[in-house]
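> Kindly generate the corresponding structure for this input.
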Amino acid sequence: MPYATTNDGVELYYEEAGSGHALIFVHEFAGDWRSWEPQMRFFSRYFRCITFSARGYPPSRVPEDVSRYSQARARDDVIAVLDHLKIDRAHVVGLSMGGFATLHVGIAYPERVRALVIAGCGYGAKPGMKQQFHDEIETSAALFEQEMAQAARRYTISPNRVPYQNKDPRGWAEFARQMEDHSALGAINTLRGVMKERPALWELVEEMQRITVPALIVCGDEDEACLEPSLLMKRAIPSAGLLVVPRAGHTNNLEDTEVFNRALLDFFTAVELGRWGLRDPRSTKPGLLIEPKDQAAR
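Prediction:
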């Protein structure tokens, strides 16, 4: 099995396919390297595609100490895989927990990024929600301490997964079964070390305002907890576009695979052609008319 070793000695399992510019996928809490199979099959026709399992997710190693799990480590682990494969720059695509890691890669390592896709990102990030989010993390961790399979079943039928179950029961069932394969210890440490301790998006506005690499934000319109955070990222990141998928929940890449893949392909094509720039500041102002003094802005 191929492994990349992180700067603190954790081995991360990865797979790759295709050739060309690099495209790396970063999975969500309920997923692993398998979660991106529809994207690996499609995008490897055009790109060198990499998928990997985060620390705590077999066949990657599962450190026992929760102190070895954090948002910063999740961010740096993406870079560790790129370094192992001798990739200078890549398109980085992340969902949910992986979307947070992708955002932090864009903040900390813009020189390593061709473009960012941040999907289903923002749960627990709204102002005033921190204590509720922390309580939910501890409740979830307690479930994983009792029984992995039962906890996985409950986690994968959360409100933002209901659209996926209704739309594609067979695909949802496979997704739920795969989560049952995860390490209970890895899940618990990820909840408490990465998710519980990560900064809320509203605390990162100044950092997001400095991102200039092309970015695409993706959110399902029935992913309630991520709608407002997605708008926040669209408004804060000068290079960001926003795609809201109708009648869709949290698991964008699996639930609406064709829509997701086509949107990303169009985005990457625009980036590669140099047609995805910063937002024109004139479009940020309210009103029906452009002021005369702004007419010469372009």
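> C-alpha from now on. contacts and neighbour counts both.
Fine.
> Could you pull out the strands in the stretch 151-298 of the chain for me?
Using DSSP state E, counting those that start in this stretch, the strands assigned to the stretch 151-298 of the chain run over residues 215-220, 240-245.
> same check, this time on the stretch 1-150 of the chain
Under DSSP E, counting those that start in this stretch, the stretch 1-150 of the chain gives strands at 3-5, 11-17, 22-26, 48-52, 90-95, 113-119.
> Compute the distance from the centre of the fifth one to the centre of its chain.
Yep, that's strand 90-95 we're talking about. With CA atoms, centre = their mean, to the nearest Å as the basis, strand 90-95 stands 7 Å off its chain's centre.
> What is it packed up against?
strand 22-26, helix 97-108, strand 113-119 (3 or more CA pairs under 8 Å, 6 or more residues apart in numbering; DSSP states H and E).
> So what touches that strand?
21-28, 99-102, 112-121, 251-252 (CA atoms under 8 Å, 6 or more residues apart in numbering).
> Please indicate which of the residues you listed are buried?
Buried by 16 or more other CA atoms under 10 Å: 22-28, 99-102, 112-121, 251-252, out of the contacts of strand 90-95.
> Same list (the strands of the stretch 1-150 of the chain) but as CSV, adding distance to Arg170.
Listed next are the strands of the stretch 1-150 of the chain as CSV, based on distance: least, CA to CA, whole Å:
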stretch, distance to Arg170
strand 3-5, 31
strand 11-17, 25
strand 22-26, 23
strand 48-52, 23
strand 90-95, 21
strand 113-119, 22
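> just so I know, which of these lies nearest Tyr155?
The closest of the strands of the stretch 1-150 of the chain to Tyr155 is strand 90-95. By CA to CA, the value is 15.9 Å.
> Next, the angle strand 113-119 makes with that closest one.
Relative orientation of strand 90-95 and strand 113-119, computed by axes from the mean of the first three to the mean of the last three CA atoms, to 10 degrees: 10 degrees.
> got the angle between strand 90-95 and strand 48-52?
For strand 90-95 against strand 48-52, the angle by the same axes, to 10 degrees is 40 degrees.
> list the contacts for Gly124?
Gly124 neighbours (CA under 8 Å, 6+ apart): 130, 132-133, 200, 225.
> Pull the number of nearby residues for the residue lying closest to Asp168 once chain neighbours are set aside.
Spatial nearest neighbour of Asp168, excluding adjacent residues (CA to CA, 6 or more residues apart in numbering): Glu255 at 7.1 Å. Counted with other CA atoms under 10 Å, the neighbours of Glu255 add up to 23.
> please give me the structure for this one as well, since I'd like to look at both together:
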Amino acid sequence: MPYIDSNGVNLYYEDTGSGQAIIWVHEFAADYRTWEAQIRRFSRDYRCITYNARGYPPSDVPENKDAYAYEHYREDLRNVMCALGIERAHIVGLSMGAYAGIQFAMKYPARTLSLVFSSGGSGSQQKDREKFRCETDEGADRLLQEGMESGARGLAMGATRVQLLNKDPRGWEEFRRCLSEHSTLGSALTLKNYQALRPSLYDYEEQLKELDVPILLAVGDEDDAVIEVNLFLKRTLPQAGLWIHPQTGHAMNLEEPDQYNSRIAEFLSAVERGTWRRRDPRANPDRPIFVGEHAN
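Below is the predicted model:
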């Protein structure tokens, strides 16, 4: 199996196709396997890199909670690129992976060709911060008590996961089975130390205003926990576009693979042609409906 050493943690990866690189960064309830529909589509035209985060076998499962601080996930992404000789890449992240992706883009904008920020932002709303932390800690404790088999079914039946069950029962069962194979310890430590303790995206408002990177915000309209933060990001990021898919939950790449792939392909094409533009400063909601004849 191929591995990359990321500051002492071995990360399993797969490298498919050739051309400009796309790095696919998975969510908490997923792993490299859940990008299969995307790799089959995009490896025809791009070099596609998938990898398992720390805590997700066959990557290493550190036992030290400090190894799961959010900064490590950003640096894991950088170390994957460095080890594979990739100077710049398109980044596609979903949820936990989207957070790592936007952290990477803020710290290393020159290495970020573009970012697809999918289903990201859970726990960022200030009014829900304490509730999110408590529920995340409780979920981790439940995993440790009951194990991944029980935990996987409970999570797969969550409010933003039943959409996949209703649309694609076979796909949902595959998702649940893959989730049940994850490390109980790795998943619990990820919840307690990455998910629960990472800063709110609202804390980065000033930095995000200066993030001059093409970004596609992608969210399902039934993924209620992240819709508001994506509206905030749309209004804050200078080069962001927002795509909201109807009747869709959290794992939008699994629920709507054709639409997801199509939107990303259109976005990448626009970025590479130079037609993904910054928001026109005249598109300001504070401007009057009617402007003067000579207004710029």
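> How close are the two chains, by TM-score?
For these two chains in superposition, a TM-score of 0.97 is obtained (TM-score structural alignment, normalised by the length of structure 2); 294 aligned residues with a CA RMSD of 1.0 Å.
> picking that back up, which contacts among the contacts of Gly124 of structure 1 does structure 2 share?
Here is what carries over to structure 2 from the contacts of Gly124 of structure 1, by both residues aligned by TM-score structural alignment, their matches' CA atoms under 8 Å: 130, 133, 200, 225.
> So what's the residue count around the nearest residue to the third one once chain neighbours are set aside?
Okay, so that is Ala200 of structure 1. Distances taken as CA to CA, 6+ apart place Ala125 nearest to Ala200 of structure 1, at 4.5 Å, with adjacent residues excluded. By the criterion of other CA under 10 Å, Ala125 of structure 1 has 20 neighbours.
> ok, Ala125 of structure 1 - contacts?
Contacts of Ala125 of structure 1 (CA under 8 Å, 6+ apart): 199-202, 229.
> Over to Trp276 of structure 1?
Each residue near Trp276 of structure 1 by CA under 8 Å, 6+ apart is listed here: 214, 239, 267, 270.
> can you do 7 Å?
214, 270 (CA atoms under 7 Å, 6 or more residues apart in numbering).
> hang on, isn't Asn253 of structure 2 packed against Tyr260?
Yes: assessed by CA atoms under 7 Å, Asn253 of structure 2 is found in contact with Tyr260 at 5.8 Å.
> how much space between the residue nearest in space to the middle of structure 1 and Arg68 of structure 1?
For structure 1, the residue nearest the mean C-alpha position is Gly99 (2.0 Å; CA atoms, centre = their mean). Computed with CA to CA, to the nearest Å, the distance linking Gly99 of structure 1 and Arg68 of structure 1 is 20 Å.
> Check Tyr14 of structure 1 too.
Counting by CA to CA - Tyr14 of structure 1 and Arg68 of structure 1 are separated by 20 Å.
> do Val213 of structure 1 as well
Val213 of structure 1 is 29 Å from Arg68 of structure 1, where distance means CA to CA.
> and what of Cys226 of structure 1?
Cys226 of structure 1 is 27 Å from Arg68 of structure 1, where distance means CA to CA.
> For these two, indicate the residue with more neighbours.
Neighbour comparison, Cys226 of structure 1 and Arg68: the larger count goes to Cys226, with 26 against 18 (by other CA under 10 Å).
> ok, now which ones touch the closest residue to the more buried one other than its chain neighbours?
Setting aside the residues directly before and after it, Cys226 of structure 1 is nearest to Gly122 in space (CA to CA, 6+ apart), at 4.9 Å. Gly122 of structure 1 makes contact with 201, 225-226, 229-230 under the criterion CA under 7 Å, 6+ apart.
> farthest-separated two in those?
Leu201 and Ala225 (12.4 Å).
> between the two, who's got more neighbours?
Under the neighbour definition other CA under 10 Å, Leu201 of structure 1 and Ala225 were set side by side, and Leu201 has more, 22 against 19.
> Could you measure from that one over to Gly9 of structure 1?
29 Å.
> Arg68 of structure 1 now?
To Gly9 of structure 1, Arg68 of structure 1 is 10 Å away according to CA to CA.
> nearest to Gly287 of structure 1, of the helices and strands packed on strand 90-95 of structure 1?
Gly287 of structure 1 lies closest, by CA to CA, to one member of those: strand 113-119, at 29.5 Å.
> ok, average deviation of the closest one from structure 2?
Compared with structure 2 after the fit, strand 113-119 of structure 1 shows a mean deviation of 0.4 Å (mean CA distance after the TM-score superposition for structure 1).
> just the angle between that strand and helix 97-108, please?
Strand 113-119 of structure 1 runs at 150 degrees relative to helix 97-108, counting by the same axes, to 10 degrees.
> Centre of the chain to strand 113-119 of structure 1, how far?
Distance, stretch centre to chain centre, for strand 113-119 of structure 1: 9 Å (CA atoms, centre = their mean).
> Pull the residues that contact it.
Under the contact criterion CA under 7 Å, 6+ apart, strand 113-119 of structure 1 has outside partners 89-96, 99, 102-103, 106, 213-219.
> Structure 1: helices as residue ranges?
Here structure 1 has its helices, by DSSP state H, at 37-43, 71-84, 97-108, 130-146, 148-155, 162-167, 169-180, 184-190, 205-208, 224-236, 252-255, 257-272.
> mind putting these in JSON lines, distance to Tyr3 of structure 1 included?
Output for these, formatted as JSON lines (distance: least, CA to CA, whole Å):
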{"stretch": "helix 37-43", "distance to Tyr3 of structure 1": "18"}
{"stretch": "helix 71-84", "distance to Tyr3 of structure 1": "9"}
{"stretch": "helix 97-108", "distance to Tyr3 of structure 1": "19"}
{"stretch": "helix 130-146", "distance to Tyr3 of structure 1": "26"}
{"stretch": "helix 148-155", "distance to Tyr3 of structure 1": "25"}
{"stretch": "helix 162-167", "distance to Tyr3 of structure 1": "32"}
{"stretch": "helix 169-180", "distance to Tyr3 of structure 1": "21"}
{"stretch": "helix 184-190", "distance to Tyr3 of structure 1": "17"}
{"stretch": "helix 205-208", "distance to Tyr3 of structure 1": "31"}
{"stretch": "helix 224-236", "distance to Tyr3 of structure 1": "32"}
{"stretch": "helix 252-255", "distance to Tyr3 of structure 1": "25"}
{"stretch": "helix 257-272", "distance to Tyr3 of structure 1": "27"}
